[in-house]
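**Q** Okay, predicted coordinates and the sequence, questions at the end:
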Amino acid sequence: MAIHRVNTDDYPAQLQRKAERLREAFSAYTDLRPEVFPSPPEHYRLRAEFKVWQEGGRAHYAMYRQGEYKKPFIIDEFTVGSELINQLMPKVLNAVNESETLRKRLFSAEFLTTLSGDALITLIYHKKLDDEWEAEARALQAKLGFPILGRSRKQKIVLERDYVTEQLPIGDKSYRYKQVEGSFTQPNGDICRAMIGWAKDVCKDSAGDLLELYCGNGNFTIPLCEHFDKVLATEVSKVSVNSAQENIRANGVTNLDIVRLSSEEFTQAIDKVRPFRRLKEIDLDSYDFSTVLVDPPRAGLDKDTCAMVARFPRILYISCNPETQLENLQELSKTHRVERFALFDQFPYTDHTESGLLLVRK
């Protein structure tokens, strides 16, 4: 049996190497050293997905190296996962192994937790889920005190709810978020708080209005609203837009509108290339945009979106892939200079780095 542990003693040195690599990579555009935001060395992941390895009539949590899907690593403990994930893992597995109905053809288990102590467990099967499964799952749900969700092909059984509720304290305020299973949320809660706090500090003396692209469930949008007169945000995922609308109401925000558009579509809309029915209630000409916030997927900004954001006086660019951020910076540096530079260590003990830039028009 394997236990997934990390050597926390090495973490400061690993993080320093990341910071040096990032500084060197961006050295052609700034002399600044990145502001470094470290992760907790353990229990930092709020969500985890495990394959379920079935052997000898017993289920085990397992992980695989990429490309080696017939060589499972059995997981008894997952110290990078939140403390709540580690508390729930053995309870769920014991219940599964005590019930043939819950164990049979189970191939994956997912845990979604929050810093504020909420959790959702998703069990995924290679079989149709029936009334017997639902009865067993409800019994497990009552025992755990957290909701269970069942999935199989073309099936999703929600016994109570398919989301968790997060409460993030940032500075002297606290923000409430609905986070739906299967939609994107920041996996490292402490780094999420650091990213929002840094963005708020960057924007604390702002004037005018904010445009945000790729806003998700309003993770950055809602806390930043207090620093701007009006905020317009876009997101292509319908689930995330619906969550964002609920989060707006939960946080009492009144100066924010969210529309379901891709960044490419919004670029066409603001350039008046074509109208969009989803913008019929939005008067784009009424906004006085001073700042644009972008947090794109790993591919970075497409050419047209990059050209569009270059028209803004200030660009706040959060990136999960500094390589594509650098590619965009080749163009953006023609009109803007780097004023703030940050490293967010979302995934310790890996080569993955997330970065933040504040770009100000020259």
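**A** All right, it came through fine.
**Q** From here on, just use CA atoms for contacts and neighbour counts.
**A** Will do.
**Q** secondary structure class for Y11?
**A** Under DSSP: H, G, I helix; E, B strand; the rest coil, Y11 falls in the helix class.
**Q** next one: the one 3 residues further on
**A** In terms of secondary structure, Q14 is helix; the call rests on three-state DSSP.
**Q** isn't it right next to D351, touching?
**A** No - the pair Q14 / D351 is not scored as a contact, 9.2 Å apart, by Cα atoms under 8 Å.
**Q** Give me the more crowded residue out of the two.
**A** Shown here are Q14 and D351; by other Cα atoms under 10 Å, Q14 has more neighbours (15 against 11).
**Q** what's the helix or strand for I85?
**A** Counting by DSSP states H and E, the element that carries I85 is helix 83-98.
**Q** what does Y177 give?
**A** Y177 belongs to strand 173-180, assigned by DSSP H and E.
**Q** Name the residues of that strand that are buried.
**A** R176, Y177, K178, Q179, V180 (16 or more other Cα atoms under 10 Å).
**Q** Quick one: the residues you listed as CSV, columns for distance to L343 too.
**A** CSV is the format used below for those (distance: Cα to Cα, whole Å):
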residue, distance to L343
R176, 25
Y177, 24
K178, 26
Q179, 25
V180, 27
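**Q** Put this next to the first one:
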Amino acid sequence: MSVPFDPASYSQQLADKATRLRELLAPFDAPEPQLFESPQAHYRLRAEFRLWREDNQRFYAMFAPGNNHTPILIDDFPIASQRINDLMPLLRARWEASATLNFKLFQVDFLTTLAGDAIITLCYHRPLNDVWQVAAEKLSAELNVSVIGRSKGKRIVIGRDYAVEKLQVAGRTFTYQQPEGSFTQPNGAVNQKMLNWAYDALGQRDDDLLELYCGNGNFTLPLATRVRNVLATEISKTSVAAALNNLDDNGVSNVKLVRLSAEELTEALNDVRPFRRLAGIDLKSYEFGSIFVDPPRAGMDPDTCELARRFERILYISCNPETLAANITQLHDSHRIERCALFDQFPYTPHMESGVLLVRRT
């Protein structure tokens, strides 16, 4: 359940989240969490709107959870980036002036970056043709954005199908391709804080790092500069392709990336079965001292938790503090929490991102 957008209450909302995290981690003698605030407005870099027709006009709309019949019509969206808010009325004026852009348009998605890049995705209940493409090319030029048209079985790209992000970590700028339609961190300012915290928490090592759930390489790029070698895994083909491009674009050459799930890599490391996707990679040549995990909301499965137990250091970013606590319960007899943090990726909601560094007990 979301709470009202009310910047005046932001400090109290963050304090309430910190209390909740402390309570969840109290059984493990966790230190006081570092708190990383979000901007109180214009922090969300992505937004997805359905379009709602009233009086022959289309409006941006959202719906409350469980209610697809009563739209909330939106003129501006203060939690979204300033770029999204600037683009919303400009795009609406252009679809109102163009029957080609307007006809059977039912959804609009925005993807922006701290670096100023933007993609607008237009979704249609009709085939897209050359006439639409000409109109979309004009739209792209006028708004200085990439435009992607989607209809059943078709995708037309005007410009690029990824947005370019630039993030500062420990004084270095890392450049990221963020593909349209794939996962990226929604709150860029807080993501940058997460990256710097993880970079500092890992420290400079003289051994190797195993990373599970690496996505487009969001954490991989800065963490690779802290270790000798990285073996990273990701199951999404789109994310793997983006991560490989990002490694190349940033000149990071000490990472091997394999398209395996965390569960499959656990099987490979346990010699349960071989995988063709690991051909040419000598797992036994790695001297892993640390594991970095950023799992989905379900957390790590028990077998992956047991795999993590082998490592001296477990650096864990979580989008669900309840499953984080459940995983730490399994690891607590062998590892203690040395550092923890709360990253307020999702202001005005109960969701929180958290991080812990677990170190093997001596």
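**A** Cool, got the structure. Predicted model only: the values in this text are computed from it and were never measured.
**Q** What's the separation between the closest residue to A137 of structure 1 other than its chain neighbours and E212 of structure 1?
**A** Of all residues not flanking A137 of structure 1 in the chain, I148 sits nearest, at 6.8 Å (Cα to Cα, 6 or more residues apart in numbering). As judged by Cα to Cα, to the nearest Å, I148 of structure 1 and E212 of structure 1 stand 34 Å apart.
**Q** quick one: terminal-to-terminal distance for stretch 302-316 of structure 1?
**A** 16 Å.
**Q** Grab the most central residue of structure 2 for me.
**A** Q185 (2.7 Å; Cα atoms, centre = their mean).
**Q** From what I see, that one and K193 are in contact.
**A** No - under the criterion of Cα under 8 Å, Q185 of structure 2 makes no contact with K193, lying 11.8 Å away.
**Q** Closest one of the buried residues of strand 173-180 of structure 1 to K70 of structure 1?
**A** Proximity of those to K70 of structure 1 (Cα to Cα) peaks at V180, which lies at 31.4 Å.
**Q** Skipping its backbone neighbours, what lies nearest the closest one in space?
**A** Per Cα to Cα, 6+ apart, closest to V180 of structure 1 is Y163, 4.1 Å.
**Q** Please list all residues in contact with the one you found.
**A** Y163 of structure 1 is in contact with L120, K178, Q179, V180, E181, counting by Cα atoms under 8 Å, 6 or more residues apart in numbering.
**Q** Tell me the residue in structure 2 aligned with it.
**A** By TM-score structural alignment, Y163 of structure 1 lines up with Y162 in structure 2.
**Q** Could you report the separation of its match from T238 of structure 2?
**A** 11 Å.
**Q** Same check on V190 of structure 2?
**A** 24 Å.
**Q** ok, those two, which is more surrounded?
**A** V190 (22 against 17).
**Q** so where does that one fall, helix or strand?
**A** Counting by DSSP H and E, V190 of structure 2 is found in helix 188-202.
**Q** Packing partners of the helix or strand following that helix?
**A** Remark: after helix 188-202 of structure 2, the chain's next helix or strand is strand 208-212, criterion DSSP H and E. Contact analysis of strand 208-212 of structure 2 by 3 or more Cα pairs under 8 Å, 6 or more residues apart in numbering; DSSP states H and E lists strand 230-233, strand 288-293 as its packing neighbours.
**Q** hey, which of the ones you listed is tucked in deepest?
**A** strand 230-233 (a mean of 24; mean count of other Cα atoms under 10 Å).
**Q** Average offset of that strand relative to structure 1?
**A** Comparison of strand 230-233 of structure 2 with structure 1 after fitting gives an average deviation of 0.5 Å (mean Cα distance after the TM-score superposition for structure 1).
**Q** Please tell me which residues of structure 1 that strand aligns onto.
**A** The aligned range for strand 230-233 of structure 2 is 231-234, by TM-score structural alignment.
**Q** what sits up against that stretch?
**A** Contacts for stretch 231-234 of structure 1 (Cα under 8 Å, 6+ apart): 209-215, 221, 225, 255-263, 266.
**Q** Try it again at 6 Å.
**A** Stretch 231-234 of structure 1 is contacted by residues 209-215, 256-261 when judged by Cα atoms under 6 Å, 6 or more residues apart in numbering.
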